[in-house]
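>>> got a predicted model here, sequence first, then my questions.
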Amino acid sequence: MKLNYKLSIAILFFGITAFGQSTNNSENVASNQSSYNIENNLSMGIIQKDSTKVKEMRDVPWFVERYKFSFGFYGGYNNTNIQLDSKSGDAGAEVDFENDLGYNSYTSSIFTDFQWRSSSRSRFMLAYYNLRRDSSKKLEKTFDFGENTYEINTTIYSYFNVGVYRFSYGYAILSKPKYEVGLSVGAHILELQLGIGVRGDNINAEVSDNFGVTAPLPDFGIWGGYAFTDKFAVNGEFDYFAVQIDNIDGEVLSYNLSATYKLSNHFNITGGFNSLNTTIDVTGKRADARIKWGNNGLSLRAAYTFGTKKWK
């Protein structure tokens, strides 16, 4: 009886010990499995995050740079026709500045522009150039301009100055490794100053008519570019719009086509054809005017680019 009692206690003790050991082993296995799961999930999360980053990086044409500053030379041919009415409302004649006033149709100028890409698809552009022209000629016909009549065989002097500001925002609706195509909205702002005058031996005072206007001309357009190689690309743009703003009724048609060669990581050179044609009708207290001016020619520019990075 005593032996059975002792044997029962021994068996009970052994069972408790074995159960405890089994429980500890199960807890350790569960703990290890949990740790493995956590580490595995973290690793997968990091891998997925890295994969997402890789997927977000985009391959774009080499000419898509974050910042680009250009400086260049432009030479083009002008067509300038202007009608200036009198204050009383009498219509003036339309004067062809090239044919009637002896202007050289060819003019040249330097220009500058700046481009900023806020993303691989969005670009902001700002450009400026100006032309200053003047002439002196003996008239071959009589015409009315502003408040005065200018008689045949009278020697007159005249000037025509224009400053052109261009601002635009464009968004590339197609953006691929070799090409991009986008839409744009912007404005050409023209600062015009012009005048005709005469002074002769029998004239005691100078007779002249002068006119000036700043005309904002909004436009909408389409633009794009294609990289044929890793150093050569072609770009183009077409813009048009007609609008009336206060006392100014304007129309603008602008387009360009250019070829760019990459000299180094930060420098490239571009040659192209540029065209800008405008019609501006101004109704003012001092006088009414109609200005038709077109400028078409070739440009050559050098550009410095910086801020290159991987695009998202």
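Perfect, thanks for sending it.

>>> hey, let's count contacts and neighbours off CA atoms from now on
Will do.

>>> contacts only, for F160.
When contacts are counted by Cα atoms under 8 Å, 6 or more residues apart in numbering, F160 touches 132-134, 192-195.

>>> at 10 Å instead, please
Residues in contact with F160, defined by Cα atoms under 10 Å, 6 or more residues apart in numbering, are 80, 97, 103, 131-135, 192-196, 210-212.

>>> and it, what helix or strand is that in?
Taking DSSP states H and E as the criterion, the element that holds F160 is strand 155-175.

>>> between strand 155-175 and the very next helix or strand once past that strand, find me the angle.
If you walk from strand 155-175 toward the C-terminus, the next helix or strand you reach (DSSP H and E) is strand 179-198. Taking axes from the mean of the first three to the mean of the last three Cα atoms, to 10 degrees, strand 179-198 and strand 155-175 form an angle of 170 degrees between their directions.

>>> picking up where we left off before, tell me which two of the contacts of F160 sit farthest apart.
With distance counted by Cα to Cα, no two of the contacts of F160 lie farther apart than Y103 and G212, which are 18.9 Å apart.

>>> next up, a structure to set beside the first:
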Amino acid sequence: MQLAIKDKSVWSSLILIGVLTLSPTAIADDSHFKIAVGGFYSNSDTGMDVTSPLTGKTFELDFETDLELVESEFLPFFEIAYWFNARHGIYFDWQRLHRDATNTNITVPYEFDHPDPDIDETYSIQLGAEITTTFNVDIARIGYGYDFYKDDAWDLIFTAGFHVMWLELGFEGEIGACVDDNCGIIDIAPNTVVFTDVTAPLPDLGLLAHYQFADSWSITGHAQYFYIKIDNIKGELIDLSGGIEYNFEGKFAADLSYKYYKVTVDIEGDHTTTSIHYGFHGPMLTLSYEF
């Protein structure tokens, strides 16, 4: 089962900018490319609003605690960019977090509705059930950067673009369902994924800062934000980082920073709203090269 937001213009932009590729954090006097690779050690926090079959009240299901997904993990990062001149550039970057885990003895029973409002099904996870959870996130960021303030020490860059997020959320195992208000539990075959594949283009605005305080040493900062509502989906993103960069002879650079990232998605159905949040924070190391 799938829920997808399709936007042909977004995909066209993704392909075009992915071919051109570049990074808004570069300091540019002439046209040039910049490529950066790295990773960060993430402490993840993921949850989903569900209902207790015992009390009828809503509570947050914690994926790391209740479903035993790994909380701390190393995440890869890739970025490529092109600046046309000292003021204007385009960029593309990508990061991912893929996790799955099996809980052989659910200690908290819960129920949740299918996020697609056209599918009137409620799923039930009973006490003691064995459930395998899959939660995969891939995030590609594309956009335009404008260096609106530049002097010998400072660069301040405005960015506008899209976060395109591939979200896969699935449950397999001992799952029951209520269909069309018939709340007798109907067994679902094991190894059945309840729902998966939410693809959402998420527009954002941001600000990048670069301050050189000594030869080869700079302080870097990054902030992006979006809020969007498309049909029955409402979402918010906060993306922050700050760190210090060392430049090796003008071509190579290393940046050590701390990153905070959080996405909240609300999917409104006819009778309920499915809320999913995903976030991570941790130290990040990036190595870059300009040519």
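Right, received. Where do you want to start? Here the structure is a predicted model, which is why all the values come from computation and not from measurement.

>>> residue range for the strand holding F160 of the first structure in the second structure?
Taken onto the second structure by TM-score structural alignment, strand 155-175 of the first structure occupies residues 130-150 there.

>>> that stretch: which residues count as buried?
For stretch 130-150 of the second structure, a neighbour-count test (16 or more other Cα atoms under 10 Å) marks 130-147 as buried.

>>> same question, stretch 275-291 of the second structure
Neighbour-count burial for stretch 275-291 of the second structure, counted by 16+ other Cα under 10 Å, picks out 275-290.

>>> give me the element G102 of the first structure is part of.
Assigned by DSSP H and E, G102 of the first structure falls within no helix or strand.

>>> next up, the contacts around V37 of the second structure.
Residues in contact with V37 of the second structure, defined by Cα under 10 Å, 6+ apart, are 76-80, 93-94, 285-289.

>>> 6 Å instead, please
77-78, 286-287 (Cα atoms under 6 Å, 6 or more residues apart in numbering).

>>> residue in the first structure paired with it?
So, by TM-score structural alignment, V37 of the second structure is matched to F71.

>>> can you map out the helices along the second structure?
8-20 (DSSP state H).

>>> can you give me the strands in the first structure?
Using DSSP state E, the strands of the first structure run over 67-84, 94-96, 106-117, 122-138, 143-145, 148-150, 155-175, 179-198, 207-227, 232-245, 248-262, 267-283, 288-306.

>>> measure the residue located most distally from the centre of the second structure to V263 of the second structure for me?
Ranking residues of the second structure by C-alpha distance from their mean position (Cα atoms, centre = their mean) puts G184 at the top, at 36.6 Å. For G184 of the second structure, the distance to V263 of the second structure equals 35 Å [Cα to Cα, to the nearest Å].

>>> equivalent analysis for Y211 of the second structure, please.
When Cα to Cα is the yardstick, Y211 of the second structure and V263 of the second structure sit 28 Å from each other.

>>> what does V137 of the second structure give?
The span separating V137 of the second structure from V263 of the second structure equals 11 Å under the rule Cα to Cα.

>>> do L97 of the second structure as well
According to Cα to Cα, L97 of the second structure and V263 of the second structure sit 13 Å apart.

>>> ok, R166 of the first structure touching G186?
No. Checked against Cα atoms under 6 Å, the pair R166 of the first structure and G186 is beyond contact range at 7.4 Å.

>>> compared with the second structure, how much does the strand holding F160 of the first structure deviate?
Following superposition, strand 155-175 of the first structure is found to deviate from the second structure by 1.1 Å on average (mean Cα distance after the TM-score superposition for the first structure).

>>> OK, contacts around the residue positioned nearest the centre of the first structure?
Here the mean C-alpha position of the first structure is nearest to the C-alpha of M125 (Cα atoms, centre = their mean), at a distance of 3.0 Å. With Cα under 6 Å, 6+ apart as the criterion, the residues that contact M125 of the first structure are 114-115, 167-168.

>>> I am finished for the moment; much appreciated.
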